[in-house]
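*Asks:* Sequence and predicted model, in that order:
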Amino acid sequence: MPVTRIFSSCRDLQSFLLEEAAPANLIIVPHQRLAYQLWHRQRLENLEAGTQAWEPLPCLTLGAWWQELCRHLWLPEAPASSLTRLIRWRRAMEAGPALEGVQPDLKWAKALDETYEILCRHLLALTDPQSDDPPLVAWRRQVTQIFEALLEEEGLLPPARLPRRLLEALEQEAIRLPGKILTVGLEKPAPIEELWLKAVAARSEVHRLQVRGNPQGVREAYTLPGPEEEMEWVAARLVACHDRDKVPLHRLAVTSPAMDDYSPRFRRVLAELLGPAEQEGRWAYNFSAGPSLGETPLFAAAFLPLRFVSWGERREELVSLFLSPYFRALAEKQADVARWDRLFREQGISQGWERLKAAAVSEFRPDSRLLERLEQALAALAKGRQPLRDWLAGIKVSWERLGFPGELNETEALQYRRLLDLLDDLGQALDQEAVSGPELLEMLSHGAKEILLPGEGVQEAGIQIMGLLEMRGLSFDRVFCLGMNSGCLPASPRSLPLLNPKERSLVLGGTYASQHRFAADLYANLLGCAPHLTLTRPLEVHGEKQVGTPLYPGPWKEAPDWAPILSQPQPAWLLAPAVRAAFTTGGGDKRPDRETGCLCLPLPPELHVTHLQTALSCPSRFLFEVLLNLQDLPDIEAGLPPRERGNFLHQVLARFVQRFRRLLSESGSWQDHEALRILRDSAHELLGPRRDDPHWEAELERWLGQEELRPGLLPALLKLEKERYQEGWRWLAVELPFQGLTKAGWPFSLKGRIDRLDHHLETGEGVIWDYKSGEIPAGTAIFERLEEVQLLCYVAAVKQGLAETAMGLAGVRAGFIGLKSTREKHLRHQDFGKNAAHWEAALSAWEDLVAEVARRLQAGDFRPDPRPAPAKNRQGACEYCCYPLICGFRPEETSARASEEE
């Protein structure tokens, strides 16, 4: 039977191994980090003793030992790689019974493979049906039976079945065992591991070594507001331990039961504080786990040509292809691609190689040789289904034509080698099976996620950062453990949807009790990792209050000397360039006096009405947008840009009114079917070239509807227009231009275009209409606050006789036609019901406001002054401004107080 021995610290355990183990023995370690630490101590002790040469202690993980035994056995089956198994699981699902909600894809294949490994590790039945199996579990058993048959037919052995084969070989005396075997970190072995160790113990001497640390090793247990503050505080403490307490960096460690959550952010924290992991041959820190191959820029770039071809020739992939530093043949055009991208966005070209190429050629005339090289690379990646060997040949041709991967550093060279290994592995897994481009990309993505790369730094130097599982058996001087909240340690039960309740109760981590036992063993080992242990935890995560782990019974205290690093930073954080700059740069909070900062820029002699609206809303925005012509790069948005959608809606309505007005003058009566026909024809003609875009097709359906099933926006508007026609209103003009609008004291004139002008047959009065596809402004914004001035401009232009068609009207007013939706509050004619006196008063106030703003602009005063100003949670005129980073505007405290009083 195995002999169990318990140590109070990991250092004592390592000392025991160094004294008792011999080259003929075998040490089973939980991970290779412990092996490296043992070899390092062995080397130092031998050097100190004057030994000239020595044999390193034989250290292997249990899985590595099994693999080594397998190689010596020369089994008839070949090991099945991860990708090979996923492909066979997918085939088994396709051949097996169908189950509602289950698709034979790699996601389900991975879930089945993980479940298969769990069942094998816990010696649970794989295919034997159970009377109480839910449908999903019964389906799993049937698919598993097909999967095993496929592997057997091809002579493949899944790794989860290897321990069983080794046990058979052990019983047949086909395995030679070491004289003594010492295991570390196997406090709770899985049933198959326990069975193996007992079988080995019957034939060899087995010692189980465990660590149960002293709870007194926890010297400090602190709380901080959140994870970010927790990491910043711990980073500062690490620096203090090294500088003040003289602890060597490699004797400092940081761990967490939730290291997957902490690691990406902690990388950024250490990079801000200490810089890169390696500087001039010296190492500051080391992360045990690096990214997966699928998370690296090299992998993302490698298959950009394939993604472009397989995902609909999208603009995003084409632009990324040019911007990537890994394609040398395209590097010369990197400076131009931003202009190309802007052109594509402005013209609404989201996909299609021919359309994208035509737009770039017509506007910029790029090098024909470059385009030819790119077309050759894309042509090599034929669309449709084909065997993997053809795909791989096409990928290599595209890489060659585009100069991939270029010059690589040492880290990237390793990633590239692993990428080539992945392609070889995939070739063996797929054999002659034909796949499509999207399927190939999915397989590559799954395979790349399984390939873990080493983290920054080296294990022999720098602060060591690793997960709690990796801490088993390791020895340090100081250890900081982050995230010690309940829910992290112990964690919630594992999600095992493909197991039935009985199976889950037998699986490690399948229940709360099992997770608690597992967490207790991890915590006991953590207590032995260092004589000085500091626990930390955040009080709040994602807005939710947290409680500490139940494994630590002691009190939690608020972390000392903690404060936000930009208010009262700890001394260590003054090493960070950003923090140091914040405290050493003076004058950054000063704002120019009203008399300073003037710009001598002449105003144009003529402004468009929309430009005047911009000047009245904010002089600073007028400067950037109108005078300097600084344009915002259009955002990548799902759907259609609101401005573009509104422009086309205006054009459809203008074309309809012009055509139907002629018919009305000829027939003298409103004909519903003709009105609807002309409306539909106008919409289809204008949107014809764009109907390949599904967004425009959906917009067209929103406009026109589906007959009686779902009335559209424009047919609903026709009903309102018909009512107005019957009341005596007629369309007088559409898209009516004007120019030369000016008043006393204005240094410029105005021009614009009126959407529509109606007049009444009996009264002779006129109404100016402005189409609004968004919210209709309130009347107070027009008549009192003067924030919306377009209608006032149009009324003034008509009154001055600047619009020829509008001559001879008996009074004129203006309003909006809401076109946001078919709701009653959104689809309506809003003329505000104001009389002539109201319009005259508003026009007089508007003239004075324009003159005042014009004087300010002429004086060169373009400081930000938004109208309406931001107040409380309302952004006012700043809401849709794209210049907040250069205008420097901040709401004054007085404005905030005034808005609160209101």
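*Replies:* The structure has been received and is ready for your questions.

*Asks:* Please count neighbours and contacts with C-alpha atoms only from this point.
*Replies:* Fine.

*Asks:* In this structure residue 853 contacts residue 616, no?
*Replies:* Yes: here residue 853 reaches residue 616: they are 6.8 Å apart, a contact under Cα atoms under 8 Å.

*Asks:* So residue 443: helix, strand or coil?
*Replies:* helix (DSSP: H, G, I helix; E, B strand; the rest coil).

*Asks:* What is the neighbour count of residue 560?
*Replies:* 10 (other Cα atoms under 10 Å).

*Asks:* Next up, identify which helix or strand it is on.
*Replies:* Assigned by DSSP states H and E, residue 560 belongs to no helix or strand.

*Asks:* quick one: it and residue 549, what's the gap?
*Replies:* 21 Å (Cα to Cα, to the nearest Å).

*Asks:* next one: residue 759
*Replies:* Distance from residue 759 to residue 549, by Cα to Cα: 77 Å.

*Asks:* more crowded one of those two?
*Replies:* residue 759 (22 against 17).

*Asks:* Next, the contact list for the residue nearest to that one when sequence neighbours are not counted, please.
*Replies:* Spatial nearest neighbour of residue 759, excluding adjacent residues (Cα to Cα, 6 or more residues apart in numbering): residue 766 at 4.2 Å. Residue 766 is in contact with 757, 758, 759, 760, 809, 810, 811, 812, 813, counting by Cα atoms under 8 Å, 6 or more residues apart in numbering.

*Asks:* Got a quick ChimeraX command for the buried subset of those residues?
*Replies:* To isolate the buried members of the contacts of residue 766 in ChimeraX, using 16 or more other Cα atoms under 10 Å:
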select :757,758,759,760,809,811,812,813
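
*Asks:* Which parts of the stretch 201-350 of the chain are helices?
*Replies:* Along the stretch 201-350 of the chain, the segments classed as helices by DSSP state H, counting those that start in this stretch run 227-243, 259-274, 297-302, 304-310, 315-323, 337-346.

*Asks:* Give me the helices and strands touching the first one, please.
*Replies:* Here helix 227-243 touches helix 259-274, strand 532-538, going by 3 or more Cα pairs under 8 Å, 6 or more residues apart in numbering; DSSP states H and E.

*Asks:* any chance of the ones you listed in CSV, plus distance to residue 334?
*Replies:* Shown next, in CSV, are the helices and strands packed on helix 227-243 (distance: least, Cα to Cα, whole Å):
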stretch, distance to residue 334
helix 259-274, 28
strand 532-538, 44
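
*Asks:* ok, structure two:
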Amino acid sequence: MPITLVKGSSILASFDRIAEERLKAGRYSSFVVVVPTRRRIRELNRLFIRQTPGAAAGAFPLFTLGTLVHAVAAANLPARKPVPLHVQAVLMQRAIDAVADGLVYFSVSKGSGRKGLSTGTFQKLASVVNGLREAGVGVEELRTEVEANELGEGRKLAEVLAIMEAYEAQLGNSFADPALEMRGVLKVFASEAPQSVWWNAFPSKPDVLFIDGFDEFARPEFELLEWLATVPGLTVVLNFDFHPANEDLFFHLEDNYHSFSGIGFRPPDRPSRAHVENSPGEHEQPAALFHEHVRRNLFRHDDTIERIDAREFVTLIEAADREAEVDTIARIIKARVVEKPEADLSRICVATAHSGAYTPLFREAFARYGIPANITDRYRLDASPLVVGILALGAVVENNFRRRDLLRALTSPYVRPGVDAANLESVSAGLRITAGARKWEERIESRLSVVENQLRTVDDELELSLLEREARMLRKGLDDFRILKEMLAPLSGEHTPAEFHRKLLDLLDKAGVESSLRPHRGPSTGPTGIPGERWEDAERDSRAFATFLSVLEDVVRLRESQNPGPAPLFDYLADLKGAVSLSRYNIRQRYGYGVYVTSIEETRGLSFDTMFIAGLVDGEFPAPYQSEVFLSVRRMAEKRKRFLFQERYLFYQASTNFKRYLYLTYPAAEGNAKELVTSSFVNALKAIADVREWKKKDGAEDQERVRILHGIWSRDELLRRVSEVMWREVSRPDHPAAKEVIKKLGHPIHVEQSRAGEHTEKAYEGFILDGVPEDMKETIAARRGGVYSVSQLETYAQCPFKFFAQRLLKLTPIEEVEEGITPLEKGNLLHQIFFEFFTRWRDEKQPPLRECSEVEFKEATDLLLSMARARLDLIHINAPLWELDKEELLGGPGRPGVMREFLENERRRPDMLAPRYFEASFGGRSGRSDAKLSSSDPVKIGDVLVRGKIDRIDVDDTSGLWIALDYKTGKIPPAKGMWRGEQLQLPVYALAIRELRNRARERAGAGPAGAFYLAKEDEVEIVPQLVPKEVVKNLGLTKKGVSPEEYESIVDGAGTFIRDYVTAIAEGRFPLTSSEKVKYVCKGCDYRMMCRIWVSHQPGEGGEGKEGEE
């Protein structure tokens, strides 16, 4: 129970009695109440309204210390404009600007203001300056501290002093922040009769002032109360939690206690009637005894302390992780509601020290269990997605359509200008657009022209659909960008404050910000049937928007009063960013609705029937001390010493504000990895009290725990339990609630059982012909006569389902954005460069590279490098590693580059093979292909038509040997893939060369061979996977070849595999890949998130790499 100190009449010491009596008598203005939080004011307002039934009531005399000071200042001091925290931020950054030239420790360039500091540094600096001033440390005291400094901190403290002086200069004679108001009030009390000051503020001359629920007071606050205690006829009653015998808990309050005693505050002469009237009821008596025991003994190191048995009403719960912790809390609450449906949920509180990690978990869990929740966190305005989106719109104009600003704005769900944000993101990523309105338009137009030209020549079905899709995306992107450019144009240039205000509001209207909030306003019924289930989201967004508009108006008014002329957008955005960085907002509390979920700090002065304290792990509660590095060493030491006691006191308050039950919960681990340490506060409580414990793994479980943790408390759980029983087919659950879902679960369970091994529902395992209409069956069957590319056949070989998703459903995944050049782009680039070089070298009848003189070889090298540079110049990439990527290809200091290494390898080859044909296509349009050998007709392998393009064919005219070479810039496919029918490229090329050679009436020699040509820095070589061993030896290669028998087996086997694949496609067989292929097929697959096999067969680390080894 809090102690009471009085200066004045002890008869007036009972807050509850005096308030009730005077409210009933209509004497609302005869007393004043000061409490620490606005939330407590709202609670008292509701209490006072209930105590004045049937009568009209004016504003009750309820204040925080800040609002009390403001009321006294307004009645006794010259008028000044009050400065809220967000306006203080703007003035603070202007103060930093004003002294920027003299700053060394904070190293801010002139004119940069807050923008020259990180957000964290600015917030910390503003907090330090405001904290010093609110603690009563003025300019002169800080100057004395700077001059007396002996620890080498002079530079730092001098700059803090300079910023404080500049800030107070910004306040001038027009503005007043809370610290300046307090300073003025103390001066007026010292210069005038205290009674006159008090009566000026309160003409009704109240005779009692209650100060209730505080823990400690700053020096100016104590001085204010000291002056108030001298007002004749005014009794000051001070209620605060303190016990003089427990310094391990109340150490930080001892100074206050002794200071008040020193100025005449004493306990009341006799116990007030309120203590008797408010004595706990029978069911609250055990909790009250526990509160007093904790107050006297918590954190004390004394072996003689007698333990209290609190097992009936205090429970300590260990959960596996945070999700399990929140789930357990929800179950306990749901069980209480089921037991007592009439229970008032608003009398249950769930509090955490750091709500950020828990709020979304509670919101989701309470919705799942059907528990109404009143989640009332205090949020940072600069972290609101809505505000981030609004500021990003301004940054788009300020930074000339920088891509990250544009996407930050457009990906906000509250910015709806009618454009396709995802499309703009994909287009800009593909074109490497980083900034510049002109570059946006030029690059999109240029790429659109290229794509439209490619559409005239491409023949691959997938490539054609991709190009058509890209063309649509580019046209849409260009149109959308122009819409955005026109919409944002009014913000360009300079504006007066009024103009900026009007134009920004117009922009927000056009961007659909306010309209995006309208459909969500007010309570709604969610899928669980709870009214207001998603109310918190809508309320939070609306509150954030309302707070932002208020901040905007204050910033505009400030600039009108100081700098009314035109200013650039940069200045307005700097003011706004500074203002929102220190702004906070709350979700409005809905009284009487749902479980109260908040931070522990917000529960001060409140009382509940049931209290949950969650997240009791070291590092969170108590939190680690964060040094105020901008203070002096002495002040830092003082703050560090008080910090732990403040955390202890907060735990004490939270663990004693319940009347019936207290639950303390903590997670044992963070997910499946990091183990967490239980809070030392829990151990301190267990040292003085016996509590009931629920351990994560506890064999001795009590009945209540079993009932709560293993009972069915949500619809989701009911579905899961019924599914498990039906899967085992032990029995059908005989429960009224289960009958509703059994019908719905029967079919999906039957399907899953089929997939698990019964195979009775083949249509759900990829064999789709039985489940599709006749016209679709005909369409699928017609694919038997289609033309297939090698990549299509390889896709089916690896995973038929992927072929189905990619080729039949045409599902195109959104590719991840890569800042540098992608492996695919690098491969295409080398193909183009080598094609241009070899065709030109051949057509100009230049000598083979191995026969070139030094001069001729230098000409070849220069030609290849010039072609490579020309191609690279067409690529627009603004990424840190792009220059290194170019150097890898072209060479640089100490590195020859891939181009030179490639030509050197060509020159060193001992064989008589000569590059003859390049990009030899079969079954495709002309495009980039070799006219000397290419054919528009596909190649027939068995009865299947196949198309493709061979990167290069080398020919030995003496032996008649032809070798298909496929360029690779990455990993070489494993040779074993040819035996499994998964790697068809080289066998198909060998078969294709036979037919192309016949069509061109070229000399037929040995069976065509196939090899990969690896073109990587420091690794340029030919990998002869399908080359006879004797040929490999003649080529001077170290890699193994194949025997004639192996060659024939691989090539003939490829024809069999291809026939089987096409037959399966035409018969509608598209099952998932086999389990033995998962480790190298599924890893990195674009469709893995929609494939069930990925869930049950996670590839091991390194599996893919091992599969790729030769």
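*Replies:* Looks like it came in fine. Predicted model only: the values in this text are computed from it and were never measured.

*Asks:* List the ones among the contacts of residue 766 of the first structure that fall in strands.
*Replies:* 757, 758, 759, 760, 812, 813 (DSSP state E).

*Asks:* Which two of those residues have the greatest separation?
*Replies:* Using Cα to Cα, these span at most 12.2 Å, a distance reached by 760 and 813.

*Asks:* Quick check: the gap between residue 559 of the second structure and residue 548 of the second structure.
*Replies:* Distance from residue 559 of the second structure to residue 548 of the second structure, by Cα to Cα: 16 Å.

*Asks:* can you count the residues close to the nearest residue to residue 147 of the second structure once chain neighbours are set aside?
*Replies:* Nearest non-adjacent residue to residue 147 of the second structure, counting by Cα to Cα, 6+ apart: residue 154, 7.6 Å away. Residues contacting residue 154 of the second structure under the criterion other Cα under 10 Å number 16.

*Asks:* just residue 551 of the second structure next, same as before
*Replies:* Residue 551 of the second structure: 20 neighbours (other Cα under 10 Å).

*Asks:* In the first structure, what residue corresponds to it?
*Replies:* Under the alignment by TM-score structural alignment, residue 551 of the second structure pairs with residue 422 in the first structure.

*Asks:* Now distance to residue 246 of the first structure too, for the contacts of residue 766 of the first structure, in CSV please.
*Replies:* As requested, those are exported to CSV (distance: Cα to Cα, whole Å):
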residue, distance to residue 246 of the first structure
757, 83
758, 86
759, 89
760, 92
809, 91
810, 92
811, 89
812, 85
813, 82
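
*Asks:* Among the contacts of residue 766 of the first structure, find me the one that's closest to residue 718 of the first structure.
*Replies:* residue 758 (15.2 Å).

*Asks:* Wait, residue 207 of the second structure touches residue 31, no?
*Replies:* Yes: shown here, residue 207 of the second structure and residue 31 form a contact pair, counting by Cα under 8 Å, at 6.1 Å.

*Asks:* out of those two, which sits in the busier spot?
*Replies:* Between residue 207 of the second structure and residue 31, residue 31 has the larger neighbour count (other Cα under 10 Å), namely 24 against 18.

*Asks:* What does the more buried one correspond to in the first structure?
*Replies:* By TM-score structural alignment, residue 31 of the second structure lines up with residue 25.

*Asks:* ok, that match to residue 169 of the first structure distance?
*Replies:* For residue 25 of the first structure, the distance to residue 169 of the first structure - Cα to Cα - is 21 Å.

*Asks:* Might you report the residue contacts of residue 566 of the second structure?
*Replies:* 494, 495, 496, 497.

*Asks:* Nearest residue to it in space, please, no chain neighbours.
*Replies:* Counting by Cα to Cα, 6+ apart, the residue nearest residue 566 of the second structure is residue 496, at 4.1 Å.

*Asks:* What's the local residue count around the one you found?
*Replies:* For residue 496 of the second structure, using other Cα under 10 Å, the count is 18.

*Asks:* For it, give its distance to residue 964 of the second structure.
*Replies:* 71 Å.

*Asks:* For whatever residue of the first structure lines up with residue 364 of the second structure, give me its contacts.
*Replies:* Aligned counterpart of residue 364 of the second structure in the first structure: residue 268 (TM-score structural alignment). Contacts for residue 268 of the first structure (Cα under 8 Å, 6+ apart) come out as none.

*Asks:* what does residue 82 of the second structure give?
*Replies:* 175, 176, 177, 178.

*Asks:* The longest helix along the first structure vs helix 337-346, what angle?
*Replies:* Secondary structure of the first structure per DSSP state H: the longest helix is helix 642-667. Orientation of helix 642-667 of the first structure against helix 337-346 (axes from the mean of the first three to the mean of the last three Cα atoms, to 10 degrees) gives an angle of 40 degrees.

*Asks:* and the next element down the chain from helix 642-667 of the first structure?
*Replies:* Next in sequence after helix 642-667 of the first structure, counting helices and strands by DSSP H and E, comes helix 672-687.

*Asks:* picking up where we left off before, more neighbours, residue 853 and residue 616 of the first structure?
*Replies:* Counted by other Cα under 10 Å, residue 853 of the first structure and residue 616 do not tie: residue 616 has more neighbours, with 24 against 18.

*Asks:* Give the aligned equivalent of that one in the second structure.
*Replies:* Residue 616 of the first structure maps onto residue 797 in the second structure, by TM-score structural alignment.

*Asks:* Quickly find the element holding its match.
*Replies:* Per DSSP H and E: helix 790-798 holds residue 797 of the second structure.

*Asks:* how far apart are that helix and its match in the first structure?
*Replies:* In the superposition with the first structure, the average deviation recorded for helix 790-798 of the second structure is 1.0 Å (mean Cα distance after the TM-score superposition for the first structure).

*Asks:* immediately after that helix, which helix or strand?
*Replies:* helix 800-803.

*Asks:* quick revisit: which of the contacts of residue 766 of the first structure lies at the shortest distance from residue 401 of the first structure?
*Replies:* residue 757 (59.7 Å).

*Asks:* Number of residues surrounding the residue lying closest to the closest one once chain neighbours are set aside?
*Replies:* Of all residues not flanking residue 757 of the first structure in the chain, residue 768 sits nearest, at 4.6 Å (Cα to Cα, 6+ apart). Per other Cα under 10 Å, the neighbour tally for residue 768 of the first structure reads 25.

*Asks:* what residue of the second structure takes the place of residue 768 of the first structure?
*Replies:* By TM-score structural alignment, residue 768 of the first structure lines up with residue 964.

*Asks:* Could you give me the buried positions within the host helix or strand of its match?
*Replies:* According to DSSP H and E, residue 964 of the second structure maps onto strand 961-968. For strand 961-968 of the second structure, burial by neighbour count (16+ other Cα under 10 Å) applies to 961, 962, 963, 964, 965, 966, 967, 968.
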